[in-house]
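**Student:** Fold the following, please.
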Amino acid sequence: MTFVDPSEFADLVLAFRHTAFRLEARDRYNEPSEAEVVRHFLDTGELDGFYMADWVEELGPRIAEGQWMGRVRVVSEPHSDYTRFGLALAEYNTAAGEDIRYLPRHHPVVAGLPDHDFWLIDSTTLLLLRFGEDDILLGADVVTDPAVVVRHCYYRDVACHHAVPWSEYSTRVHLPEGP
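**Tutor:** As a prediction, the model looks like this:
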């Protein structure tokens, strides 16, 4: 197992050739690069699409070429501030072709899923995300052990099967608004 810092980790995620999947198991993320955008959203309910322009530019053409990126967000209800932010942000991700789904934490299947975040790249490489006590991403452990990777492929399949696509989930819940 190799540890990579956040900059190397991002390059590994974007190096996917066929599929990339993320399980988000946390209710809070504290990324310094997002702090201003999150604060603005929580204060005003507004989210500027410019914040997502680079991601949309990177992801859109890849999805159009047949690559797939998806994520399942395990969320507490009522939603945390960060989940509210993520719900609003998902409009841009999904417009670029990313498959974002929501799985309420109270759903029975969640008990069988891991409580850690991970990326699964091309069903061959697992990135186990590490966070500090302050919820800041420290980096990821790169795992290629087939038994561990296959187990996480199973988690992906279960989570995707039971989770609700953003387009449907966002109509069921009160979409994020500022105070």
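
**Student:** Please count neighbours and contacts with C-alpha atoms only from this point.
**Tutor:** Will do.

**Student:** Give me the residues contacting the lengthiest helix in the chain.
**Tutor:** The single longest helix within the chain, with elements called by DSSP state H, is helix 146-162. Helix 146-162 is contacted by residues 21, 23, 71-72, 101, 103, 109-110, 113-114, 120, 123-126, 143 when judged by Cα atoms under 8 Å, 6 or more residues apart in numbering.

**Student:** which one of these is nearest residue 46?
**Tutor:** Nearest to residue 46 among those is residue 101, at 21.9 Å by Cα to Cα.

**Student:** okay but the closest one is in contact with residue 166, surely?
**Tutor:** Yes. Residue 101 lies in contact with residue 166 (Cα atoms under 8 Å); the separation is 5.2 Å.

**Student:** which of these two has more neighbours?
**Tutor:** residue 101 (25 against 20; other Cα atoms under 10 Å).

**Student:** Name the residues of the helix or strand hosting that one that are buried.
**Tutor:** Assigned by DSSP states H and E, residue 101 belongs to strand 99-104. By neighbour count on 16 or more other Cα atoms under 10 Å, the buried set for strand 99-104 is 99-104.

**Student:** Here is a second sequence; please produce its structure as well for comparison:
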Amino acid sequence: MGTVFTSLSDPDFQRLFDDFHYTAYRLEALQVYGVPYEMAEFARFQAGEARGEFPGIARWADRVARGVRAGKRFHRVHVVTEPLSDYVRFECAWAYRHTVPAGEDVRIAAVPEGRWPAGLPRFDYWLFDSSVLVRMDYADDGTFVSAELVDDPEQVVQANVWRDQAVHLSVPFAEYAAGFDDLMRPARADS
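**Tutor:** The predicted structure follows:
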């Protein structure tokens, strides 16, 4: 067992996002995340309010932009089930639409509810420079539990295989979002 982080704010966990040299990759498998810094914004989204200040995403977009300027790559694949959960609609409309312009390569692997892409795990992880693996653990309601730095070489290699498979099965966020309105509801065909 490697180092375990019980807070997303842990300085050692945060340092992973500054200290990598080339790539930071994330596989997202959940349809809802109970992240404290998003709660107020998610409630506003659900109430139909306009997007306002979003400090958590603004900080992430700034981090991505700084990294991209330094020659680093931030990319992720989110496996989403359709129809989209309210949280995924929120994440797409209020987060990805702002992190992609900052330089994050966000991709979507969409599957019908009840299905899952072949060969992909049903848990989240970060993979830094294809060699540092952090497995993310969440409760059933999407609340963060912990993150574990995995030091088993076989698991690191497997995470690289999963990354490549997820990228292969996904499309760029802009391409996926083109089929939806601004709130990530399916766009209606003109009659």
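
**Student:** Can you pull the TM-score for these?
**Tutor:** Once superposed, the chains reach a TM-score of 0.90 (TM-score structural alignment, normalised by the length of structure 1), with 178 aligned residues with a Cα RMSD of 2.1 Å.

**Student:** Quick check: the helix or strand just after the strand holding residue 101 of structure 1 compared with structure 2, mean distance?
**Tutor:** Next along the chain after strand 99-104 of structure 1, taking DSSP H and E as the criterion, comes strand 118-121. When structure 2 is superposed, strand 118-121 of structure 1 averages 0.6 Å from its matched positions, counting by mean Cα distance after the TM-score superposition for structure 1.

**Student:** What residues in structure 2 pair up with the helix or strand following strand 118-121 of structure 1?
**Tutor:** Toward the C-terminal end, the helix or strand that comes next after strand 118-121 of structure 1 (DSSP H and E) is strand 125-131. Aligning strand 125-131 of structure 1 against structure 2 (TM-score structural alignment) gives residues 132-138.

**Student:** What's residue 178 of structure 2 aligned with over in structure 1?
**Tutor:** Checking TM-score structural alignment: residue 178 of structure 2 goes with residue 171.

**Student:** And what about its match, helix, strand or coil?
**Tutor:** Three-state assignment for residue 171 of structure 1 (DSSP: H, G, I helix; E, B strand; the rest coil): helix.

**Student:** Likewise for residue 15 of structure 2?
**Tutor:** Residue 15 of structure 2 is classified as helix under three-state DSSP.

**Student:** Give the equivalent position in structure 1 for it.
**Tutor:** With TM-score structural alignment as the criterion, residue 15 of structure 2 pairs with residue 11.

**Student:** counterpart of residue 83 of structure 1 in structure 2?
**Tutor:** Checking TM-score structural alignment: residue 83 of structure 1 goes with residue 88.

**Student:** Its match - that's part of a strand, no?
**Tutor:** No. Residue 88 of structure 2 is assigned helix when assessed by three-state DSSP, not a strand.

**Student:** give me every residue that touches it.
**Tutor:** Going by Cα under 8 Å, 6+ apart, the list of residues near residue 88 of structure 2 reads 31-32, 80.

**Student:** Now neighbour count, secondary structure and distance to residue 66 of structure 2 too, for these, in a markdown table please.
**Tutor:** Shown next, in a markdown table, are the contacts of residue 88 of structure 2 (neighbours: other Cα atoms under 10 Å; DSSP: H, G, I helix; E, B strand; the rest coil; distance: Cα to Cα, whole Å):
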| residue | neighbour count | secondary structure | distance to residue 66 of structure 2 |
| --- | --- | --- | --- |
| 31 | 19 | coil | 28 |
| 32 | 17 | coil | 28 |
| 80 | 22 | strand | 28 |
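
**Student:** Please report how far the residue nearest the centre of structure 2 lies from residue 47 of structure 2.
**Tutor:** Against the mean C-alpha coordinate of structure 2, by Cα atoms, centre = their mean, the closest residue is residue 28 at 4.8 Å. Going from residue 28 of structure 2 to residue 47 of structure 2 by Cα to Cα, to the nearest Å gives 25 Å.
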